[in-house]
Structure formats: C-alpha cells, structure tokens
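Peer 1: Here is a sequence with its predicted model. Questions after.
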Amino acid sequence: MPEHTRPESAIFIADSNPKNTVEDSHDSLASTIPVLPYYGVDYSTFSHSTLIIGGETEGISEDSYKFASSRNGLRLNIPLIEGVDSLNTGMATAVIACEIKKQFVQAWSKMKKEKVEAELNT
C-alpha cells in the first residue's frame, strides 16, 4: 500500500468504532490513531487523500493500521443509530465521498465568489 500512495497523501481509515479504543486484535495500534466523525475533517486542505475501507467480514487489516499510524492518519467514524454496528463498504464509501465532494464544491464556490468580489472592487 505505501508504494501506491504519494508521500504527501493524507491517510484516512473508515472505522465503525466511534471511540478512541478498539476491542479487536489491533486494539493497541488502532487506539493510537485519532478518530473523528467523517464530517469533522476539512478534506479541501489536502492535496492528496487515501481512504482505507475494510471488508465487511474482515474489517481493517493490521497493515492498514500500521500504515495509517506511520503517516499520522485519522480514523473516520460514520455515526449510526443504536443497534446498527456498521455500514457495508459501498455505503461507507458513498457517505464519505459525498462529504469530500461537498467540501470541494463549497471551497470552489467560496474561491469563485471571492474572485468575483475582488474584480468588482477594482
């Protein structure tokens, strides 16, 4: 995985655990990676991003946690209603991708508005 990402790429792991502790075999490593809600990151500030989503059966691999930890990555949590443990990989990807796109559109719109206002003021 590291050989397929740019050195400046921000690393994100989609994680169904909302706490900063994990109770599986990767608990000590995963708990060293901060967890934020998926909408709590300003994706538009990164030039490159890598999103790691674990399989529905196997979850996140230990190598993925090691990689994210070595690159100061973040665990992204999608808050769910009580009784729902996780989303399938396609839905998790769609939720996070829509947030990323929304933020880029907002950043572009803000930049465009500022440019137009600057032109009007000259």
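Peer 2: Yes, it's here. All figures in this text were calculated on a predicted structure; none of them were measured in a lab.
Peer 1: can we go C-alpha only for contacts and neighbour counts from here?
Peer 2: OK.
Peer 1: all strands for the chain, in order.
Peer 2: With DSSP state E, the ranges of strands along the chain come out as 10-14, 35-37, 49-53, 74-77.
Peer 1: what about versus this one:
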Amino acid sequence: MSYPAAQLTSSLPLLLICDNIRDPGNLGTILRSAAGAGCEKVLLTKGCVDPWEPKVLRAGMGAHFRLPIVANLDWESVPSNLPAGIQVCVADNKEPGARAETTSVPRGAGRAGSAPGNLKAPVKSKPKAAPEPEDEEEAADVCVPELAAQYYYENWTQTPVAVVIGGESHGLSPDALHLAASTGGKRLVVPVVPGVDSLNSAIAAGIVLFEGKRQLLRRHKQEDERQKFPVVG
C-alpha cells in the first residue's frame, strides 16, 4: 500500500505498539492520533481487535491509509519490526517512585512497574488465540521487570522511540514490560488525580504521542539552529 507523500515526509522516529487493545472505537481513535502525530508505524499485537473491522475503520477516519499498520504480531516478532537502536517505553499512570509488593502478576494483567523481576528475561509470545475471561483468571503468574519511571512531559525522545499502549481491561502485558526492559525503556507516567483509576487508552495514547511529537520537533529545531549558528570556540 502506498501512503501520502506529505505523511511520509512528516513522519517522526516515533512508533506505537498497541498491546491487547480490544475495543474497536478505542483502536480507531488511537490510529487516528498516531497518524496525526506523525508516527512512523503502528504495530498491533495478537489480542488486538482487527484494525480493518468496520467500527475501527469508522473511528480511524482515514488513518489506516496514512501510515503503515502491522497487525496480529506475536511478541517474539515485534523486535524484528522495530528499527535498530530504538527504545521501547510504556505509558502508565503509576506515580514515579511507586514500588510493588509482589514479584509476579497474572499474565495479561501486568502494569508497568508493578513488580520487580529479571530484566534479562526473554520475551515470550502469547497464545495464538486471545484467552477468554475465565481462562485469564486461571492463568499462571508471570514475573515482570520493574522499569524506571518519569513523567510523560520530561524528555524521553533522545533516541528513536516506540510507545506501548495497553488495553483498559488488563493494562500492560508482561511481554510488553520485558521488551521495554530489554531496550532500556521507561514508564511514561500520565498523572491523574487521586480517586481516578486510569485514563481511557485512546486518551492516554493521544497525550503521550503528541508530547513525543512536541519533543522531537523541538529537538530538530534546536539542531537546525546549531547548524546555522555554530558556536565559535
């Protein structure tokens, strides 16, 4: 599929990974935000709703035809779809400095920073079919790494970066956290007031992606100015 030249020339070293986004409206809105922010590519892991489902297409408002979308990926194949040297970060709402009391969480219910673990643990693929709710409750515990955290408005775009957005039902998967840890990634915290459990996944994606765009454009502007007006020693 070919994409608009303006979209390709305006794309940034910013990628999006959707982790088990099951709601069609949310996924369509996320894709629309990714296209608007100038994301280079969107990756959808197994468990996400079909991006070509009619409700997703309606919510996407044409985003499907403006940027590459790679769907139905297992976690073992995600790294091969990422550029070399990229850092993978995860969006979260757990405040920086918050620590977990346990060392494992149920598979599919992982939250960034929810438990310390072995940062060198391999990324494991999920089952080919999305588990039913009753199966998830019986899933075995899986250790997940603890990631360093910072607020989303602090600088995190020093290198090309991919942002993982988790589904609202179960948050970030352990596989997403292992991938982030293997690249030296962080938790990007979107703070919310006490009593609010979490943001809608589409809203969180929009906040983080457009902040990434702002940081990247600002850095590019600063680099251009340094080239035009070099500092004379």
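Peer 2: Happy to help now that I have it. In this text the structure is predicted, and so the values were computed from the model without any measurement.
Peer 1: sorry, back to before: mind giving me CSV with the strands of the first structure and columns for mean neighbour count?
Peer 2: Output for the strands of the first structure, formatted as CSV (neighbours: other CA atoms under 10 Å):
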stretch, mean neighbour count
strand 10-14, 22
strand 35-37, 19
strand 49-53, 18
strand 74-77, 25
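Peer 1: end to end, how far does stretch 73-83 of the second structure reach?
Peer 2: 16 Å (CA to CA, to the nearest Å).
Peer 1: Spatially central residue in the second structure, please.
Peer 2: The centre of the second structure sits closest to residue 164, judged by CA atoms, centre = their mean, with a distance of 1.3 Å.
Peer 1: per the alignment, that residue corresponds to what in the first structure?
Peer 2: When the first structure is aligned by TM-score structural alignment, residue 164 of the second structure is paired with residue 52.
Peer 1: residues touching the nearest residue to its match once chain neighbours are set aside, list them.
Peer 2: Spatial nearest neighbour of residue 52 of the first structure, excluding adjacent residues (CA to CA, 6 or more residues apart in numbering): residue 13 at 4.7 Å. Residue 13 of the first structure makes contacts with 51-53, 68, 73-76, as judged by CA atoms under 8 Å, 6 or more residues apart in numbering.
Peer 1: what does residue 13 of the first structure align to in the second structure?
Peer 2: So residue 13 of the first structure corresponds to residue 90, using TM-score structural alignment.
Peer 1: so how far is residue 16 of the second structure from its match?
Peer 2: 10 Å.
Peer 1: Find residues that contact each of these two.
Peer 2: Counting by CA under 8 Å, 6+ apart, the residues touching both residue 90 of the second structure and residue 16 are 163-165.
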